[in-house]
Each structure stands twice: as structure tokens, then as C-alpha cells.
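# Predicted coordinates and the sequence they were generated for:
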Amino acid sequence: MNSNTLYLFFIFSILVILNNVFHFLSQSTASDSDASYVLACGASTDAEDTNGRTWKSDSQFLLNSGDSMTLSAPVQDPSLPSIIPYMTARIFTSTSTYKILVAKGRRCWLRLHFYPTSYGNLDPSKSYFDVIANGFTLLHNFSASITAQALTQVYFMKEFALRPTRSGDLNITFKRTLEHIKDAYAFVNGIEVISMPDIFVPAPLVGYSDQFVEVDSSSFQTIARLNVGGQLIPPTNDSGPARTWYDDSSYIFGAAFGVTFKADESVKIQYPGNSSKEIAPLDVYNTARSMGPHGNININYNLTWIFQIDANFTYLVRFHFCELEFESVNQRVFQIFVNNQTAEENADVIAWAKSRGVPVSKDYAVYARDEPGDEELWVALHPSLSTKPQFYDAILNGLEIFKMNDTRGNLAGPNPVPSPMPTQADDAVEEYRPSRSKRAAHLIGGIIGGFVGCSVVARLFICFTKEKRKGYRSTSSVGYRLPSYGRSHTSTSSSTMSSGKSTASSHLSSVAAGLCRHFSLLEIKHGTKNFSESQVIGVGGFGKVYEGLIDGKTKVAIKRSNPSSDQGCEEFLTEIEMLSRLRHKHLVSLIGFCEEDGEMILVYDYMANGTLREHLYRSNKPALSWKQRLAICIGAARGLHYLHTGAWYTIIHRDVKTTNILLDEKWVAKVSDFGLSKMGSNPNQTHVSTIVKGSFGYLDPEYFRRQQLTEKSDVYSFGVVLFEVLCARPALDPSFPMEQVSLVDWALHCQRKGTLEDIIDPNLKGQLNPLCLRKFTETAEKCVAEDGLDRPSMGAVLRNLEFALQLEKTSEQPEPVSYNSADDTYAMYTVMLGIDENSVVSLENNAPHKSNAFSPMVNPGPR
């Protein structure tokens, strides 16, 4: 071989070596920056989910796969968004570890997907396990089955932000904790590991002006990720690592929802130079929730969100802001409170971002003290008064809450306590049970969020629809309450069923399934003893109602459709869609449904004391006292008031009657039966044109004549209920003489003649305070006015009933006063109680009352 040949061979060899080096470096660089693993645990081959994401088999990442087995779920629940990864599981009977190579020095998102069900012959109740990643305990003695029950969802996901080892390894260990129990096991359905930029920076510790919480070596668990004022953003629409951003309305405290709006076409949202789309997608900053355009209302309440947390941890609270309306400093300045402590005294988004349409995020850390029952984190906004801004208002676009590991490297909290119903956000504040450490603060929030919030926000919405401030624009989304973080969102795709279920889900099932729990027909039959007549507790227009048990222990009411009933699929679906999204102390709670083999079945929380009607007449049950009746009427009014004003659109019940007001074991009233409910199509709509439906005797005559449904139709029906409660007789009774058949007509006749006392329930004799009775009957009379415009709003009805109850409680008269001669005494008590009757009691005036007796206006402060 000559020298030229040797030279060429040498050059070629060098080029090959350099090519391999460059190829290795390029792969290494790509791996360091784009490391992403989406693993379907237990799957034998790679497969795509419904969103087009490819999930790889997990077997190559498992160090000791011999200590595990793969099993398939026996049944695909219709709420599952995809077969992949939930229909297969990796089952661990001994300690097993995944080893995944990720980018060195960079954090990564770790998501664990769980679908607890009966895999093979394994019992889900025997699955308790730990999950440890790189020395951090993520889950301890964790039960996926209990967690799913508490969430009332069949599947869920846990998300963590972790740092890999120095070598770039992420080691995820599963260890069962019930070693002494036969067949105990751990499992997982899916694992996502996605490299991320480090979006966490030191955050000021709320309550300590000079202290910051270091985050460099910390791990985090995602507690909440909310698109405030907007709709759910699915992973496919996220600009970062496939995150889900949930609607915030399910976390809002009380009736004070504020208003939502969207950026108009003139606002172009652009990230600043030092920001990143990894922080949050533009869709988060494109919508917002504010307190509203009326500053005189806003200064009297807080816009508040509440989150369930684990005590004894530090939490990082991230606020996302983007000013969409104003352009100058000091136009909108507000205070930020976290857990009743001031996090920011004067928050001015324009001052931070320097321009309209520029996103900015702010982080604050707070420590949740380890006190019994103290497992809530409160976030609140309130207009700042000290800077005298142009508008007394507050704004928020997005909110995230992350739990930080403690000093032992632990992120795990206890298993949640399962509930027979979805978690309720309650604006009936006087029945709310805060922890001892927060009772004073909750009292402030309760007074404002309950009495003031309900009445004030009613006025806010009424005013807002008539007179919008320039720049405020509403979104088209309803202020419904949606599932909390980690729950499934609505899935409208049809699903295949097995094990005795229908092989093709109907449209009804596919729409409803993601909203609440789906029961199999076998579960329902087991819980009702195969629909035994001995279990029947009522019969309605939809069908029979059975007392039953679910999960072997939780008592429920099960309503089964009668095939010959006039109410069918439309009412069934309406009931599911309404009740699974609405959460209120005085609305009956829907637990789930069953739609299988032609059956349409609804499962509700059990109401131990039945319907209001059976405690009024034609029953052997003891008669209710007058104070009990007042409290029940007030509770029902609160529920209806929430329907009319608690969401951006008015929801009209359309079938208010005493059989649709249920009573729980504590005699708390809950409005039920939403099969006929209607919702307006836009905020400015004054009525809904629809065919007439409802119950005779309660039907609004104006609605009957014009076929135009309004919220005042519910007010009329509720007025009939009030007379029914007072007189203890049916709304229509053909056994009476002709002039007395209609309760409303006869009561109004007696009211005009001054003989109303003659038709009052004899069981109430001696219990009625004339002042209270006068306010109650005035309220009922106004409710059943012939013209809807003459009827009060439900908020005004509620305030007057509360006033009547206050009169009943506070007035102690040495001598009885007749109903017809109570004028002077009535006036005397309004003065004695410090009540402005014109502003508080007037049924014609829908403005919020100013009574010191019922709504003490304290400084809202942090809560």
C-alpha cells in the first residue's frame, strides 16, 4: 500500500470517527433537552391514545420485571378518556423500580396514572403502597381505590416536579405496604416523565417580610392548576408539557363569583422577554375573572377560592396575571391574601408588566400549620383602598398551587376520606364547619361571603346585565362547578363496554359519563335487593325511588325510570348535566347514574327525612314547628337563589313544589328534581320561549299564557310553597268548595278579608309571632303576583324570609298582638333591631339590605 493510499485511509478513518462523535453529541444534546417518556404500564406493545400520543411499553425501563405481572382491566368505564393507558396495569407484589434517563440537572414532570379496579382476582381494597423517586417519598401507604372514591371518579392522575440524580437518572420505586396481608399489591397504569425548564424560583414566605423559601433542591406536587375565568384547557392545547388547566369555579367560596371576560381583538397577548410559554399557555392569559364593574359593591366582599390541602407542608402559590382592559398604573389595584395573611398589599398588574396584554406571574409561599382539621388553603382578592385606584376591582387569570417536600424529603399526605357525594362548595356559611384556628377569620368571610355575597352578587349580576362598564366583556361559559384537579373532564367519545354492559355506549352515556360516577346495573340491583318493593320510599313522575346501599355501606336514594312515564331521556340527561355541575348546600347531590339494558337510573345522596310535603299533611309524621318551617323555606330559597344568580346564566328550575324540597337528617332543605330545568342562552336574555311544563297548582299563570319562562316563574311556584307551608294543605284540592280548590286564590281572598288566620295550620296555633307572620305572608303574596314584573327576585324573597325568622327569634312580647293590629309593633321592632325597612325589607327593591342585624359590614380583611 503506497503512501497516498495510506493518507486517504487515514483521512477517511478520521471522518468516520468525527461523524460518530457528532452523532453521539447530537443525540446527547437532544436527550438532555427533549427527554420525554410516555409509558403504558403493562402494555405489550406501543399504542396511541385518543389524542394521538404514543405510549410505549414500560417493560424496558423496569429493573426487575420478574417481580411484577401485567393484567388488563375487566371493564372499561365509559368515563375513561382512552383505552391507553388505563386498561392495562403493572402489578407489583414486591418492591420494584423503574430507571429512566432524563436530562442532567433539569427538573422533570412525573405523572402517575391510576385506574383502580379488579385486576384478575385482586381486591382493590388490598392495594396500599409507597412510591419513592430519587429519595423523595411521593406517596405513602397510598390507596388508589380510596382516593378514587373520595374524588367520585374512576381514574385520576398525580403530578410531581422532581430533580434527577447527578447522572441524569430518575428512579421510581413501588413498594406495597401491607406485607402481612395475602394478595396485597401495588400498581400503576401509566407513567409520564417529561423534561421541563426550571420554572420555580425562591418565593417570599407570606407573613414574614424578609424571608424567602428556597426551591432549588425541592420537589413539588401539583395540588391545583386553574384557568381562572375560562374553560378547561386539555393537554393537547397546552403550550408546555401537556398540562391540564381546569375551570376555577368549583373552588370559589360562596355566591360571590365575580364576572368573567375575555380579551377583545384589540389586545394581542405577548410573552415578555424573560418569560416562557412553559409557564402557562396564552389561553390562560386570554380570559380572566374580576370582581365586577361596581366598586361600591366590590369593597364589601372578597373574591375567594378554597383548596383542600395536607397540613404541615409549605405550599407555593403561583398567580398568573395579564391586564386585558386597562393601560395605566393605579387604575386597578388590589390586595392578595393567602391563608388569611397579606401576600401583596398593592398588586398592580400594569405596574408589574409595564403594558396591557403582557403576562406576569407572582409566587408566594405559605406554611400550613399542623392543627387539627386545618386542611384548607384560602386565596382571596380585595380592592386596595390605600392607593385610591380609579376602579375598586381585582383580576386573576390563572392559579397554580404546589406542595413542597418537608425536611425529610416527604411529599405524601394521608389518604382522603371518601364521601357519599362530590365535594360541595357551600355558600350557606352559617352551617359551614371551619377549624378552631380559623373560626374568627371564617366568620368574617362567612358573614361577607354568605349574607352579603348572596345579596350583593344578585344585585351585581342584575346591574351588570343592564349597564356594562366599558371594557368588561363576558365569556360564553356558564359558571358551573367542575371537577377538582386530578379528576376527569367530560368525555364525549363513545366507549366499548364489557362484562355484561352494553357493547356500544349511547350518546346519552357518552355525554354524561364524565360528569359523575357511572354505576353498573349489577351494582344497582345489588344495592336495592333487585329492586325489592320493600325498598321503595317514594314514587314520582320519573318513576319509583328506592332506598339502597352503594359500596356496601353508603345509604343512597335510587330513582328508577318508569318506561311508561312521560319523563324520558331528555329529563334524565338534563338531571345529570345540571346536578353534576352545580354544587350547593341546598341542592340535592347527585352521586351517579346507570344507563344499561334500557334502564335509566339516578343515584342521589340519601335524604333521611324525605320530602317537605310529607311533613305538612296527609302523613302520620309529626308536624313541623314554625321555626323549622321557616328554616326549611330559607334553605330552599337559598338553593333557588343560587340557581338564578350563582352561575353567569340564570338556571330556571321549572318544577318548584313541596315534593321537590327534600330534608336530610339534620332537616337541611335541598331542592331536587332538575329534569325540567332550563338555562338561558345568553346573559341578556329576559326569558326562554318553551312549551309549558310543570305541576298544576304551582304553574306560573303568565308562563302558561305566554309560554315565556323566566326566573320569576320559579318565584311564583315558591310563593305557592310558602302558602302550603303555612296552611298545610295541597296547592289544588278538588274536595274543597269551588272557591277554595286553589290554595293561592283562597289564601289571597282571606288575606284581603283579614281572615287568613282562619286557614293557617292548626298545629301552628300559639307558635306564630304576628310580626313574623305578617312578613311571611307579605312575601308569599308578592311571589304569586299575576304579573311577573311585580314579583320580587329570589334574592329579595330570601332576605325577607331571613328577616321574618329574625323577627321570630328576637321579639319577646309580654302580650300577644293580633295579626291585624301589628303595624305599630312591627315598626317598633324594625327600629329596635336597627333595620331600615325600606332598603332591607322592601320586596319591590332588589338592592342588597344594609341591616346591622343581618349583615354586619366588617372590614373584609384577608378573608
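All right, it came through fine.
# Please count neighbours and contacts with C-alpha atoms only from this point.
Fine.
# Identify the residues contacting stretch 546-559?
The contact list for stretch 546-559 (Cα atoms under 8 Å, 6 or more residues apart in numbering) reads 420, 523-524, 527-528, 531, 535-538, 542-545, 560, 601-607.
# Sort out for me which of those residues are in helices.
523-524, 527 (DSSP state H).
# Neighbour-wise, which one of the residues you listed leads?
Greatest neighbour count in those, by other Cα atoms under 10 Å, goes to residue 527: 24 neighbours.
# what sits against that residue?
Counting by Cα under 8 Å, 6+ apart, residue 527 touches 548-550, 552.
# Sort out which of those residues are buried, if you could.
When these are checked for burial by 16 or more other Cα atoms under 10 Å, the buried set is 548-550.
# which one of the ones in helices among the contacts of stretch 546-559 sits closest to residue 442?
Taking Cα to Cα as the measure, residue 442 sits nearest to residue 527 out of the ones in helices among the contacts of stretch 546-559, at 39.1 Å.
# ok, that closest one to residue 554 distance?
When distance is defined by Cα to Cα, to the nearest Å, residue 527 is 10 Å away from residue 554.
# can I assume residue 343 is in contact with residue 363?
No. In this structure residue 343 lies outside contact range of residue 363 using Cα atoms under 8 Å: 9.5 Å.
# Between these two, which has more neighbouring residues?
The residue with more neighbours, out of residue 343 and residue 363, is residue 343; 25 against 19, by other Cα under 10 Å.
# In contact with the more buried one, which residues?
Taking Cα under 8 Å, 6+ apart as the definition of contact, the neighbours of residue 343 are 206-207, 335-337, 364.
# Of these, select the buried ones using a PyMOL command.
Here is the PyMOL selection string for the buried members of the contacts of residue 343, based on 16+ other Cα under 10 Å:
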select buried, resi 206+207+335+336+337+364
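# Give me the next element, helix or strand, following the lengthiest helix in the chain.
Scanning the chain for the longest helix, with DSSP H as the assignment, gives helix 3-34. Tracing the chain C-terminally past helix 3-34 and defining elements by DSSP states H and E, one meets strand 36-40 next.
# hmm, who's touching the helix or strand following that following strand?
Heading C-terminal from strand 36-40, the first helix or strand you meet, by DSSP H and E, is strand 47-48. Counting contacts by Cα under 8 Å, 6+ apart, the residues outside strand 47-48 that touch it are 54-56, 84.
# Quick one: end-to-end length of stretch 311-326, please.
Per Cα to Cα, the first residue of stretch 311-326 is 39 Å away from its last.
# List the buried residues for that stretch?
Neighbour counts using 16+ other Cα under 10 Å place 311, 313-325 of stretch 311-326 among the buried residues.
# Tabulate those residues (CSV), appending secondary structure and distance to residue 810.
Compiled in CSV, the buried residues of stretch 311-326 are given as follows (DSSP: H, G, I helix; E, B strand; the rest coil; distance: Cα to Cα, whole Å):
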residue, secondary structure, distance to residue 810
311, coil, 41
313, strand, 45
314, strand, 46
315, strand, 45
316, strand, 47
317, strand, 44
318, strand, 46
319, strand, 45
320, strand, 47
321, strand, 47
322, coil, 49
323, coil, 48
324, coil, 49
325, coil, 48
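# Pasting the second one now:
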Amino acid sequence: MMKIKTHVLFCFISLCFASNAIHVLSEAISKPSNPVSYLLYCGSTSPETSADGRKWEPDTKYLVSSDNTAPVQATYQDPSLPSTVPYMNGRIINSETTYQFKLHGKSRHWIRLHFYPIDYNSFAAKDAYFSVVAGGITLLKNFNTSVTALALTQSHVIKEYTFYPDTEYLNITFTPSPDHKGSYAFVNGIEVISMPDLYKTATLVGFNEETVDAESSVLQTLYRLNVGGQFIPASNDSGLTRTWYDDTPYLFGNIGVTSTSNSTDRKFKYTTDVPEMIAPFDVYSTARSMGPNSTINMNSNLTWFFQVDSNFLYLVRLHFCELEYTQDNKRTFDISINNKEADKAADLVLWGSMESDVPLYRDYAIYVSDAVGDDNLTVTLTPSFDAVPPPETYDAVLNGLEIFKMNDTKGNLAGPNPVPSDYMLRVEKLKEEQQEKIDAAREEENKKRKKVVGGAAGGAVAVGLVAAVCIVAYQRQRRVLGSDPGMASGWLPLYGSWSNSKSTISSGKSCSSSTLSSLAQGLCRHFSLAEMKSGTKNFDESQVIGVGGFGKVYKGVVDGGTKVAIKRANPSSEQGIHEFRTEIEMLSKLRHRHLVSLIGFCEENEEMILVYDYMGNGTLREHLYKTNKPQLPWKQRLEICIGAARGLYYLHTGAKYTIIHRDVKTTNILVDENWVAKVSDFGLSKTGPSLNQTHVSTVVKGSFGYLDPEYFRRQQLTDKSDVYSFGVVLFEVLCARPALNPTLPKEQVSLADWALHCIRKGMLEDIVDPNLKGKINPECLKKFAETAEKCLSDQGTHRPSMGDVLWNLEFALQMQENPNGASLIADERARTSESTAAHSISTDLSYGGESTTDESTDSLNSTNAAFSQLINPQGR
């Protein structure tokens, strides 16, 4: 008996020792010895606190020499900046200049460089070409922040690096590029922060059992994604201040199914190899998988697509956590990077030592060569349907993804500046032209002012003249502020005098009188009224191509021949300055293939005019009914619906904030000369609810026939309100009749009500457009109608998300093009299927709380050309 007790006691002591050892090791990894944290707000004169609560100090005492440098202040604040600190001050550098930081002990460090590329006094952003060297490693060479921000469609640029300095002091040197005349360097913020050593070795893809030493490498962070989850700010990253982004813009083809752990008190089983700080809790508690339909998954995959620089080695870190299964061989999948096998038959339960809820990661290294002119990197997960024995479920899953560039053998990390899109180059050119006009107007005004002052010298006449000028200026200011009773309400100039439209800065804070001034100058061209009159033949009625609640839309030309659509506000319209402002604010921030592009605006002589890209084929409604135009074939109608769904999906998920369109209808879906659908008219759009809200309470606006009944009753707006309106659009496309037709019998007036009634009675075929009879594959029609029906659910919680709508529409298109695929689905549905809801996992494909089964969820075949390519490099 004593021996047994002694043995038990020994085991207990050993277990405690092992547990304590694991804890100590974990602490050693998570907490570097003698950590440092330098946060420099360059150009500032006093400490400041950023929006995330971190404190930044002035940079002067870290400069080896401040000669040939100068502090500067930004003249306006872009609304998309996350904080005034560290962006509204900066330091201009005219010759080689070094910052020096003392490091306390050897450990890995973050280096983050923050840039806000605008014109600083006489220093034009386009001339800022420079290099940055840190610890002997070239981080940037011939770098231009203005070009980079333009290519990324961002207001600011952050460059993040991590490496292991081998000296007591870290030097970061900025050098203007000698190859550019008048070049200079600048920086707004610098971070040097100790971090745990989280990088060891990586498996070299394409070479058997070869590894790459990541520990001694300098790494540049290119992408850090919370796969299947939402944006995670740096403040929620367990002290490591990393930012994690949504993976949606990088998906190629099949968008998969997102899942989230419902348990808020879920405990993950971290190990010494995978400590808790390796990634935030939210990364491992969300995931993206292929969906429950194994038969379809065998012909599909999950693929993410990234743009990178060629001739560099890249570290790709994949984060996994099995949240569903507790036994091995339930789900296995293959991992490929750039079409090269990285891992075969990955089984997360086996990787987790036969347990679930175990956070895991795998590091792979891949060399991207320019041998074939390629500068892309793809990560692909494919079910292991060749595995022996075969897994029970053909599926793949991923929780997080990080991509780092590794320095080459010459100690270089610098790549070429990215190339902006043609559209963004055009925007930048228009911006420069507008600025030249503004500068010319200022110069002319200064000349006139000098003449007035000179002519007024001496005598009472001069005093009277000055007084008159002051009165005129005062009256003008009153009109700008809207206090002049002689100015009609709702028609106030947004910017006042354009020569004075830039905001002034005091103590690092923007004092702009208009939230639109920076947007207008940055992304919107300011047209003169004379240009608008010339381009529309003085608003001749023969140029009118549409009429809406805001006013008439004219076909016009600018710049000697560029076709545009010009929307002129009607002074008697109820949609006045608020819609004008909203349209500019929304479209200035959004860039997407399936959203109409705003070129510019005119705000002169109490006119409010918006200028858009010209859509050669007009509105979707023009091609459905009451038209002399040829009827659209079914496939083309379906493709237009898919394009519009992509645009709305981007509004709901791809922008910085959820944007609810609030006026989705067939007249607001335009079609260009190539039949590409684009969502238009953002005058009624609203920013969606914050994370801790479920809706936005607002006055009901929209178009009758498309209005969400729940929104109408409760005045609570959600993104599901757009889904309802889009459901009406889908039936409008299918039935080729208006959303409301008062001439029909009472029960048929509302298309939404009539369509739902016919579906319930099994009479769907009776209301389909006669021109489509016999031309729609039955399975395609069924899928399309089911999708539209779900959109029209009375309660928003029972409607699909726009991502689900897009998924089903693309699958319907696949059914139309591939009848054999439709037969495959029919056979699959005939079988008895098990519910896939298990272990508190919920998916986005669950409508109204129903469990997601094979019958309600269909996957896409990524090899088919019909797949949704949700990648949009200019979208973020």
C-alpha cells in the first residue's frame, strides 16, 4: 500500500514539475528579457496619445543629427486615418539621417514605419523617393509612399519588419534617392518594440525535408489575415500590437463557409511549441471551410491569391485549430503553395496529439522566381480524396494566414514600388490638375488683393474701400456658413471658397470645417459649371438618359471626348445636400469593379452636380420590360445579378465599415458596354451598426416595392434590408415585370407578395418571363427561386447574408452551364445526409437558425469559369 502511495506521489510531483516547466518555458518565450518600447511621433514637440491608447514621444533625442531635417505638420486629415497620432506630424529629411535606439539585451524586435503621403509645405508627395536601412539591412530602396498609397488605395502606409539585431544599438537611416531630382525622405512615426522569438525554421516547399532558418532572417510582414473572421485591431492582440485583416478580398473562386465557436469561455490547449501569444483567441475561434457537401468538395478547393515581389523567399504561416472533430481521419486535406505540394493529408486531430481545440501552426518557405514573369503567391487547400483509408468528410479548413518576405543573401528586402491601376492614375492626374487650378486661383486672388491695398493707400477713400471689402467678405462668410437668410436651406455650398478649403491643424488635431474637403481634393475632381454646361449642351433635354429622385441624368463629355454620366440635382427635389454629401463621402472611399465610379462633382452657383463613369448599356430595368431593346438571355441576366451581388457583398463586408445601400433596385444597377453590372446611387446609404449593435435606428427611406417590411415596421436598418431589396430584384429579373404594378389585380400588385404566393402554390413557372420559357435549366431555376425566396423572408434573421446569396447565384449559373453538375446535386440530395452542426459550430450558410445540411448548402466547383473571383486588389 505504501509503495502505491509513494508511486502516486512521485507521479504527482513529476506532473507538477512538468507543468511548471511548461509554464516557465512559455513565460520565457512570451516575455523577452529587458524589453524595449520606442514609439516616436516624428516632428512633434510634446508627447501624444494615439487612438489605441498608446503614448508616443517626440523624435528629436533619437536623431544622431537633426541637421538638414525639419518638422512639418499635415495641412488636412484624411477621414480614413485611424488616428491623428502618429500621422498629422512628420519629419522631412533632406540628406542621410540616422535614428539610433539602445537595445537592452538580445531579443527579436518589431520595426514599424508609418507614412502619411501628402504635400508638406513646398515638399510634394510625388518627390519623396528615399531608402531606409536598419541594422545593415535595406528595408526600402527608391521608395515612394505616394505611389504606394495610390496603388493600395490607402491614405497611409505602414511597413512592418521583425529581426534579431546583433548589436547594442540599432540604427535606422533614411536617405533621399540620388536618382530623383529634388527628392527627399520623410517619416511620421517609428516603432521599435521587443517581441518574443516566434520564428524558428520553415519547411522549404518543393524540396524533400529541406528547411529554411527563419530565426536569423529579417522578415517583412506582407499579409496577416484572420481567416473566416473579422478585422482584429492591434489593441486586441495580447500585447504584440499586430493587426489582423479579413481574408475575403484575397479569396479566389470558392469563398467557402465561415464558422465561429459559440462558446465564449472555450479553453484552447496551448503548448510550449505553440504559446498563447502566437495568435489572438479570435483567430483560432473562427475558421473558413469548404462546407458539408463532400461530393462537390472533391472537385473544389479553397484558394487565396496574393501579389508579391519576385526573386524573394517567403515565409507562409498557416494557423489551424480543429473545432469540430475529436477523432482522427474525420477531415484530411492537402496544402499547396504556388501549386507545389507543401503537406499531404493534413489531419488536425493527429497534429494536435489526438485532441481537438489545440491551436497549431505550420511554417512553409517558398521561393518566388521571375523565371516565368510571375509575382503572385497562392495558398490552396484541397480535400485528400486519394488518402488511404479515405476520410469521412472531404473538406479543408483554415483559421489564420501570415505571409512574410525574407531578406536575400545581400541583406536586401526592398522591392519595386507597386504600380497603381489605370483608374487610380487617372484620379491622381485629375487631382493634380485641380490643385493647379486652385493654386492659379489663389495667385490671381493675391494679385487682386495687392492692387486693392495699393490703390487704397492714403485718405478717407481708402478707409471706405477697405470697409466695403470687409463687408463683402463678411457677407460671403455668412453665405458659406448658411447664416444668410437669403440663401435657400438645403442648397448651402459644401466647401465655401475652394482657395481656403484645406483644414488647419492645431495641436495635432484637424480643424476642418468640412468632412468632405480632403476627400474631394484627394479622390474627386472639382468640375466647373462651365464644363458641365459645355459637356451637356447646356443641359439640353436631348442629352437626358434618366430621371431619379435626385434629378435628371445627362449623357455628357469632358476633357474633349471622355463620355460621362452627369447627375444634376433638381432644386425642388427632397433629395438635397444630404444625399449629395453622402454620395461623395461613400464613393470617395470605395473602389470595386462592381460599383459605379465617381469621377467628380460640381458645386457652383447653387448647383449640385455629380459626374460618374458612363455606363453604355444603361440600367438593368431597361433590358427587362417596357423597352424596345433586345431581351437579355437568361445567362446574361444571371451574370448581371451575380455582378450586382458582388458589389453589395463588398459594401457589407469588404469596406472598413459595413455600408448599407438602402435603395437597391433595378434602376440602380447599371451595365457598362461590356455588360459588367455596377451598383449605383449611394445617396441614401448608411454606415452599418457597430460590433456591439444589431441595427441602425433611422427614418425609413427607399423605394416602395423594394422596402424591407421589417425595416418599415420597426425603423431598424440592417444589411439584411439590402438583401430583401435584392430578392425583389431577382424576381424582377426572372419575371420581367415591375416591383409594383397598380394596374394588376390586388393580389398581384406587389411582385414580392405575388412571387412568394406562386412559389407556395407550385405555380412558379406561370410567372416566369415568357421569353425565358424552356431556356432555364430546371435545377438552375429551382436554386435561383429558392435564393430569391429566402431573401424575402419576413424577418431579417431568416434571410441569407449577401455572401450566401452570391454563393447560391454562382452555383445556379454553374447548374445552367453544366447540367451534369445539376444531376450530381440531385443524386446527392436523394441520399440520407447527416447534419453537420456539431460541437457548437455555426455557419454563415444557416438560414434563420436552421441547421446547415447538404440539402441547404451547396458548394462551388472552383475549376469552373463561373466561380466568383472575389479578389479585388483595389478594393481595400
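Thanks, I have the structure now. Keep in mind that this is a model prediction, so the values were computed, not measured.
# what's the TM-score here?
Put the two chains on top of each other and the TM-score (TM-score structural alignment, normalised by the length of the first structure) is 0.65; 695 aligned residues with a Cα RMSD of 5.9 Å.
# picking up where we left off before, relative to residue 445 of the first structure, which of the buried ones among the contacts of residue 527 of the first structure is nearest.
Proximity of those to residue 445 of the first structure was ranked by Cα to Cα; the top entry is residue 550 with 35.8 Å.
# Next, count neighbours for residue 397 of the second structure.
For residue 397 of the second structure, the neighbour count with other Cα under 10 Å is 28.
# Aligned counterpart of it in the first structure, please.
The pairwise alignment with the first structure assigns residue 397 of the second structure to residue 395, based on TM-score structural alignment.
# OK, contacts around that match?
Residue 395 of the first structure touches 288-291, 321, 323, counting by Cα under 8 Å, 6+ apart.
# 10 Å - rerun?
Residues near residue 395 of the first structure by Cα atoms under 10 Å, 6 or more residues apart in numbering: 228-229, 258-260, 288-292, 303, 320-324, 332-334, 347-349, 381-383.
# separation between residue 256 of the second structure and residue 855 of the second structure?
Following Cα to Cα, the distance that separates residue 256 of the second structure from residue 855 of the second structure is 16 Å.
# should've said residue 630 of the second structure
In this structure, residue 630 of the second structure and residue 855 of the second structure are 37 Å apart, going by Cα to Cα.
# Can you pick out the residue with more neighbours from the two?
Looking at residue 630 of the second structure and residue 855 with other Cα under 10 Å, you find the greater number of neighbours at residue 855, namely 17 against 10.
# my read: the more buried one touches residue 826, true?
Yes. Judged on Cα atoms under 10 Å, residue 855 of the second structure makes contact with residue 826 at a distance of 9.5 Å.
# related to what we said a few turns ago, from the contacts of stretch 546-559 of the first structure, which would you call buried?
By the neighbour-count criterion of 16+ other Cα under 10 Å, those include these buried positions: 420, 523-524, 527-528, 531, 535-536, 542-545, 560, 601-607.
# all strands of the stretch 251-400 of the second structure, in order?
Across the stretch 251-400 of the second structure, reading from the start of the chain, the strands by DSSP state E, counting those that start in this stretch fall at 257-261, 286-289, 302-307, 312-320, 333-337, 340-346, 360-368, 376-383, 397-398, 400-406.
# Identify, out of these, the most deeply packed stretch.
strand 397-398 (a mean of 26; mean count of other Cα atoms under 10 Å).
# roughly how far apart are the closest residue to residue 652 of the second structure other than its chain neighbours and residue 216 of the second structure?
Spatially, and ignoring its direct neighbours in sequence, residue 652 of the second structure is nearest to residue 658 (4.7 Å; Cα to Cα, 6 or more residues apart in numbering). Separation of residue 658 of the second structure from residue 216 of the second structure (Cα to Cα) stands at 41 Å.
# Give me the more crowded residue out of those two.
Using other Cα under 10 Å as the criterion, residue 658 of the second structure and residue 216 rank with residue 658 on top: 19 against 14.
# need the contact list for that one.
649-652, 686-690, 718-719.
# Looking at these, which is nearest residue 190 of the second structure?
Distance from residue 190 of the second structure was checked for each of these by Cα to Cα. The minimum falls on residue 690, at 30.3 Å.
# Give me the neighbour count for that closest one.
Applying other Cα under 10 Å, I find that residue 690 of the second structure has 11 neighbouring residues.
# my guess is it is in a strand, correct?
No. The secondary structure assignment for residue 690 of the second structure gives coil rather than a strand, going by DSSP: H, G, I helix; E, B strand; the rest coil.
# Enumerate every residue touching the residue lying closest to residue 792 of the second structure once chain neighbours are set aside.
Distances taken as Cα to Cα, 6+ apart put residue 724 closest to residue 792 of the second structure, at 5.1 Å, once the chain neighbours are dropped. With contacts defined as Cα under 10 Å, 6+ apart, residue 724 of the second structure is in contact with 664, 706-710, 730, 752, 788-796, 799-800, 802.
# go with 6 Å
By Cα atoms under 6 Å, 6 or more residues apart in numbering, the contact list for residue 724 of the second structure reads 708, 791-792.
# With residue 89 of the first structure instead?
41-42, 70-71, 188-189.
# now the host helix or strand of it, how far from the centre of its chain.
Taking DSSP H and E as the definition, one finds residue 89 of the first structure inside strand 88-92. Averaging C-alpha coordinates over strand 88-92 of the first structure and over its chain gives two centres that are 32 Å apart (Cα atoms, centre = their mean, to the nearest Å).
# can you tell me the mean distance of it from the second structure after alignment?
For strand 88-92 of the first structure, the mean distance to aligned residues of the second structure following superposition is 1.2 Å (mean Cα distance after the TM-score superposition for the first structure).
# Name the next helix or strand following that strand along the chain.
Helices and strands here follow DSSP H and E; after strand 88-92 of the first structure, the next one along the chain is strand 96-101.
# which outside residues touch that following strand?
61-63, 168-174.
# Narrow these to those in helices?
Counting by DSSP H, these place none of their members in helices.
# all helices for the stretch 501-650 of the first structure, in order.
The residue ranges that make up the helices of the stretch 501-650 of the first structure, judged by DSSP state H, counting those that start in this stretch, are 507-512, 521-527, 569-579, 626-645.
# want to throw these into CSV with distance to residue 738 of the first structure?
Below are the helices of the stretch 501-650 of the first structure laid out as CSV (distance: least, Cα to Cα, whole Å):
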stretch, distance to residue 738 of the first structure
helix 507-512, 45
helix 521-527, 46
helix 569-579, 34
helix 626-645, 28
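# Looking at those, which is nearest to residue 141 of the first structure?
Judged by Cα to Cα, the one of the helices of the stretch 501-650 of the first structure that comes nearest to residue 141 of the first structure is helix 521-527, at 27.9 Å.
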